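S.K.: only geometry, no sequence info:
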């Protein structure tokens, strides 16, 4: 799986969750902080569950990475890319 595919899945799920929560947002560049775009802890948990269903992996199942270490959309994409063995952004 390519990083662009992973980012598309992440952005799609974030967009859907924010739409359901009626949170206004613009387009995502990747640099946005997850909490600044309106993802509450509950929405973030739902996002991780949905991404595990969509992508088939949970990068936070291993002890070396915790969700609280992830601050931006790109960092979330990179966590999934590493778990799936896709090259991550430099």
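M.R.: Received, thanks. No experiment lies behind these values; they were computed from the predicted model shown. Numbers count the residues shown, from 1 in each chain.
S.K.: contacts and neighbour counts: CA atoms only from here.
M.R.: Will do.
S.K.: mind checking which helix or strand residue 11 is in?
M.R.: helix 3-20 (DSSP states H and E).
S.K.: now the angle from the helix or strand where residue 83 lies to helix 3-20?
M.R.: Using DSSP H and E, residue 83 falls within helix 73-84. Counting by axes from the mean of the first three to the mean of the last three CA atoms, to 10 degrees, helix 73-84 points 130 degrees away from the direction of helix 3-20.
S.K.: buried stuff in helix 73-84?
M.R.: 73, 74, 75, 76, 77, 78, 79, 80, 81, 84 (16 or more other CA atoms under 10 Å).
S.K.: Can you tell me which of these is nearest residue 52?
M.R.: residue 80 (9.4 Å; CA to CA).
S.K.: Second structure follows, compare the two:
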């Protein structure tokens, strides 16, 4: 019997997904959400980006979303974009 294929469900919409490839091995960069649950009942969400390591072995580690955001802001700042674009990058 033939299996009916459905499109893959995307549960998250990460800010920087699909923007870059790994500088070491050239594989795609993917995002993961980790939820830390504390004994007092609260939780905290962390988003990390990492190399998928699909093309070949790679030594790169996870990077928190805050680090990726800082690096991207620096790259955009170094490009010297027109001041009218600044409000779009402050969000």
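M.R.: All right, it came through fine. If you're wondering where the values come from, they're calculated on a predicted model, not measured in any experiment.
S.K.: TM-score of the superposition?
M.R.: Overlay of the two chains. TM-score (TM-score structural alignment, normalised by the length of structure 1): 0.27; 42 aligned residues with a CA RMSD of 4.2 Å.
S.K.: which among the buried residues of helix 73-84 of structure 1 gets closest to residue 46 of structure 1?
M.R.: Closest to residue 46 of structure 1, out of all of those and judged by CA to CA, is residue 76, at 13.9 Å.
S.K.: Setting the sequence-adjacent residues aside, check what's closest to residue 37 of structure 2.
M.R.: residue 43 (4.3 Å; CA to CA, 6 or more residues apart in numbering).
S.K.: residues near the one you found, how many?
M.R.: If you count neighbours by other CA atoms under 10 Å, residue 43 of structure 2 ends up with 10.
S.K.: got it, and the one 4 residues further on?
M.R.: The number of residues packed around residue 47 of structure 2, counting by other CA under 10 Å, is 16.
S.K.: who's in contact with residue 34 of structure 2?
M.R.: Contact analysis of residue 34 of structure 2 by CA atoms under 8 Å, 6 or more residues apart in numbering lists 45, 46, 47, 48.
S.K.: In strands, which of the residues you listed appear?
M.R.: Those of those mapping onto strands are 45, 46, 47, 48, per DSSP state E.
S.K.: Could you report the neighbour count for the closest residue to the last one other than its chain neighbours?
M.R.: When you say that, I think you mean residue 48 of structure 2. Ranked by CA to CA, 6+ apart and with sequence neighbours excluded, the top spatial neighbour of residue 48 of structure 2 is residue 64, at 4.4 Å. Using other CA under 10 Å, residue 64 of structure 2 has 15 other residues around it.
S.K.: mind listing what residue 64 of structure 2 touches?
M.R.: Counted by CA under 8 Å, 6+ apart, residue 64 of structure 2 has contacts 46, 47, 48, 49.
S.K.: That one and residue 87 of structure 2, how far apart?
M.R.: Computed as CA to CA, to the nearest Å, the residue 64 of structure 2 to residue 87 of structure 2 distance reads 23 Å.
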